[in-house]
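K.L.:
A structural model of the following input is requested.
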Amino acid sequence: MFGLPAATVAIIFGIPAIWVIYTLVFVYLSRGWKAEDVAEGRARPTGGGDESGGTTASANGGTA
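P.N.:
As a prediction, this is how the structure comes out:
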């Protein structure tokens, strides 16, 4: 194509094609992540600002 070697054409068109395919697969596989986050948020106990059970003030050194 355009007098370029086949390897150059493969690189110029192949890498973007692979990237587009990768992106489409990622979007397809991650389509349910928001629903998982919502379900996970409902399962967490209330109270406490972080996963260790402490509050935000204690997590940042006791400052408010």
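
K.L.:
alpha carbons only for contacts and neighbour counts from here, please
P.N.:
Will do.

K.L.:
mind checking the longest helix of the chain?
P.N.:
Longest helix in the chain, counting residues (DSSP state H): helix 6-29.

K.L.:
what helices or strands is it leaning on?
P.N.:
Based on contacts counted as 3 or more Cα pairs under 8 Å, 6 or more residues apart in numbering; DSSP states H and E, there is no element that helix 6-29 packs against.

K.L.:
how about this one, so we can line them up?
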Amino acid sequence: MSGKKNKPINLQELTDEEKVKYEIAEELGLLDKVMADGWRSLSSKETGRIGGLITKKKREKEKK
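P.N.:
This next block holds a predicted model:
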């Protein structure tokens, strides 16, 4: 495993970018899986979907 500790995630202490990532995971119904088993528990398809939606949101934000 990586050097990161399995510490509880405080959703109030996340950066804006991390918040978007968690919001998208929630929208896709993956947040419970992430909270229980971490980001590594997601399939490449699920991870790619989250990444694609993050990119889409960033582009929409830049247009404003």
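
K.L.:
After superposition, what is the TM-score?
P.N.:
Here the TM-score for the pair of chains, by TM-score structural alignment, normalised by the length of structure 1, is 0.33; 25 aligned residues with a Cα RMSD of 2.4 Å.

K.L.:
buried stuff in the next helix or strand after the longest helix of structure 1?
P.N.:
Once helix 6-29 of structure 1 ends, the next helix or strand along the chain (criterion: DSSP states H and E) is helix 33-43. Using 16 or more other Cα atoms under 10 Å as the test for burial, helix 33-43 of structure 1 gives no buried residues.

K.L.:
ditto for stretch 51-64 of structure 2
P.N.:
So for stretch 51-64 of structure 2, counting by 16+ other Cα under 10 Å, buried means residue 54.

K.L.:
likewise stretch 10-30 of structure 1?
P.N.:
For stretch 10-30 of structure 1, a neighbour-count test (16+ other Cα under 10 Å) marks nothing as buried.

K.L.:
residue ranges for the helices of structure 2, please.
P.N.:
According to DSSP H, structure 2 carries its helices in the segments 16-27, 31-37, 44-63.

K.L.:
I'd like to know how far residue 32 of structure 2 sits from residue 61 of structure 2.
P.N.:
27 Å (Cα to Cα, to the nearest Å).

K.L.:
Residue 37 of structure 2 too?
P.N.:
Distance from residue 37 of structure 2 to residue 61 of structure 2, by Cα to Cα: 30 Å.

K.L.:
now do residue 33 of structure 2
P.N.:
Separation of residue 33 of structure 2 from residue 61 of structure 2 (Cα to Cα): 28 Å.
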